[in-house]
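Sequence below, structure please.
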Amino acid sequence: MEINQRKDISVVVPLLNEEESLPELCAWIDSVMQAHELRYEILLIDDGSRDRSWEVIIDIAKMNPNVEGIRFNRNYGKSAALNTGFEHVKGEVVITMDADLQDSPDEIPELYRMIKKEGYDMVSGWKKKRHDPLSKTIPSLFFNYVTRKISGIRLHDFNCGLKAYDIHVVKNLELYGEMHRYIPMLAQRHGFDKIGEKVVEHRARKYGNSKFGLERFIYGFLDLLSISFVSKFKKRPMHFFGTMGTLSFFFGIIVTIGLIADKLYKLNTHLPVREVTDQPLFYLALVAVIVGVQLFMAGFVAEMLTMNSEKKNDYIISEKVSFPRNKVF
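The predicted structure follows:
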């Protein structure tokens, strides 16, 4: 009979070129789990590293059967890494954290307790005191403010990599692009609205350099608009396109009727008359009618696509490694 595979905690760690920090991170996580007698697994998702990260993962997995490595054939991004990790987790509570040692594994037991004992669907870390330059902290404050206002979720730090989830949350998420920044919004959209926050330690970077530049805020803002739109209209695109199309169509019709009525009135009262087709407003109305019809048809097409689509990811895993425990007979 094989040893029970159920885990208390799954730790998902997306990484890119973090060969120096991985041994220390995994040893730290193992120490915390052993001290609190928690059954755990660590999933190290190598997002196309060009250094020796994969070789280091193999060495760690050989020494610790609780460690599993998954390697992409190229760099797909953090969302893809997290999404793949979520597909493989077996723990009742899932913890995500960065591989650069700026997130402290000492926070894991309390995050686990908040999910299991306090009943949160998700708990997001808040790096209240940050060890980052102003070029990152100021844009981050603005980004979090805008996200908080748009989403209505009262979190201070949407972008913190250290988060905890009930297993049912991650199994119902699908991440792509820069969507990892908006997991709280995605979770809420799926009905997991008990979202908490915990102040967590943010440590100064010990190895390597940050993998993110200022362009992430531009991409993040675009994804925020995308998520906001999709959250409201994914299952009912006709509500958006149909409404806009109807307003545009009737605007054009009303303007056209007004121009014709004005002409008839002037003819009847023997006033100077200008041809309807000589007026720029007529062509604006004509465009509005055409656009209205197109938007309405776009709504119909979107409805049909929504009913028949099966969303699939195309992340390619080139290698996978794990060293399971010995079987007991």
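
Going by C-alpha atoms from here, please, whenever you check contacts or count neighbours.
Will do.

elements contacting the biggest helix by length in the chain?
Under DSSP state H, the helix in the chain containing the largest number of residues is helix 237-268. Contact analysis of helix 237-268 by 3 or more CA pairs under 8 Å, 6 or more residues apart in numbering; DSSP states H and E lists helix 280-308 as its packing neighbours.

Here is a second sequence; please produce its structure as well for comparison:
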Amino acid sequence: MTQAIHLSAIVPVTEGRYDNVAEVFVEYRDALAATGSSFEMIYVLDGELPVVREALRGLKGAGAPLTIVQMAKPYGEALAIMVGFEHARGEVILTLPAFRQVEPRALGGLIAALVDTDLVVARRWPRTDPAYNRVQARVFNWLLGWVSDVEVRDAGCNVRVFKRRVLEEVHLYGNQHRFLALLAHQRGFKIKEVDTPQAQADTFRRVYSPGTYLGYLLDFLTVFFLVKFTKRPLRFFGIVGSGVFGLGFLITLYLIAERLLGGVALANRPALILSSLLIILGIQVLAIGLIGEIIIFTHAREIKEYTIAEIVN
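Next up, the predicted model:
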């Protein structure tokens, strides 16, 4: 009879960064074995990655408790996590990076902390990586704190442990894995952050291209909209549309006042064209918000925006 799996560890591997595959696997495996719980490890390869694939196949051939999922092409780390979740059998899900971020010996404490919460996020502390990394992290964490009232001081850490029902309720895509705690909190799940020793090998200075930072900004704006205005689109588009419309209206009033009181002709005034365009644009943005509200109202029965913690009958 097959032993029931308690914990599924998902390790997404992307082209961007990974350490020695065999060494990291052994460290993770030994740390999970020390917890005494039954577990499985699922590696999701986001793209070809032939070196990683061959190393994992060698471990699998040696009898390692390992499942290898090969993606046809790169789809992003968030989707790789969702694919790993589809193949996971455990009631507890652990996401781990393919590189060293925290000391593996601390994984048992993270798993134990899940008893009274739904999602545990590791916070690397004390931080020993370069100051440039810490500045980036502080800016990112400050932005997240501005969007939501959930307090996560190390959202860039990829080590998280959570109950299965979290990913059953929260669907990730693109690069939204960084915002898992925020999205889970929005659905009503309890979040806890646990200080975890940073891996001594996590000293890589992370400098990205301008395009990468722009992508992070767009991801943040996407999550900002999802958290604040998904169920209330008119509030977002109404604020933007009203501001644009109001600006155009004020410019128009000013031009009319100049014409009536100062005798200034309107025929060759570019500002008149600008104000007219702003008024039209504001009305269009407001209309988009109204259409969004109609769509939400029409499909309200299909949209689940809550999570039930417990039913006592």
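
follow-up on the earlier one: buried set for the longest helix of the first structure?
For helix 237-268 of the first structure, burial by neighbour count (16 or more other CA atoms under 10 Å) applies to 237-246, 248-249, 251-253, 255-256, 259, 263.

Next: stretch 96-113 of the first structure.
96-105, 107-108, 111-112.

Can you pick out the ones from those that are in helices?
Going by DSSP H, the helices hold Ile108, Leu111, Tyr112 from the buried residues of stretch 96-113 of the first structure.

The second one and Ile95 of the first structure, how far apart?
Distance check for Leu111 of the first structure against Ile95 of the first structure: by CA to CA, to the nearest Å, it reads 8 Å.

Overlap of the contact sets of those two?
Each of Lys163, Ala164 lies in contact with both Leu111 of the first structure and Ile95 under the rule CA atoms under 8 Å, 6 or more residues apart in numbering.

so stretch 146-159 of the first structure aligns onto which residues of the second structure?
Residues 143-156 of the second structure are the counterpart of stretch 146-159 of the first structure, counting by TM-score structural alignment.

now that stretch, how far from the centre of its chain.
The gap between the average C-alpha position of stretch 143-156 of the second structure and the chain average comes to 11 Å, counting by CA atoms, centre = their mean, to the nearest Å.

cool, and stretch 59-69 of the second structure?
If you compare the mean C-alpha spot of stretch 59-69 of the second structure with that of the full chain, they lie 29 Å apart, counting by CA atoms, centre = their mean.

Would you work out how far apart the start and end of that stretch are?
Stretch 59-69 of the second structure has its terminal residues 14 Å apart, counting by CA to CA.

buried residues in that stretch?
Taking 16+ other CA under 10 Å as the criterion, stretch 59-69 of the second structure shows Leu59, Ala64, Leu66, Thr67, Ile68, Val69 as buried.

Mind listing residues that contact the helix or strand hosting the first one?
For Leu59 of the second structure, the host element (DSSP states H and E) is helix 50-61. For helix 50-61 of the second structure, the surrounding residues in contact (CA under 8 Å, 6+ apart) are Val21, Ala22, Leu45, Leu66, Thr67, Ile68.

What separation do you get for the third one and Leu96 of the second structure?
The gap separating Leu45 of the second structure from Leu96 of the second structure is 13 Å, by CA to CA.

which residues are common contacts for these two?
Contact criterion CA under 8 Å, 6+ apart; residues bridging Leu45 of the second structure and Leu96 by contacting each: Pro12.

For burial, what's the neighbour tally of Tyr165 of the first structure?
26 (other CA atoms under 10 Å).

which SS class is it?
strand (DSSP: H, G, I helix; E, B strand; the rest coil).

what's near enough to touch the nearest residue to it once chain neighbours are set aside?
In space, and not counting its chain neighbours, Tyr165 of the first structure is closest to Met122: 4.4 Å by CA to CA, 6 or more residues apart in numbering. For Met122 of the first structure, the contacting residues are Ile115, Lys163, Ala164, Tyr165, Asp166, Val169, Pro184, Phe192, Lys194, Ile195, Gly196, taking CA under 8 Å, 6+ apart as the criterion.
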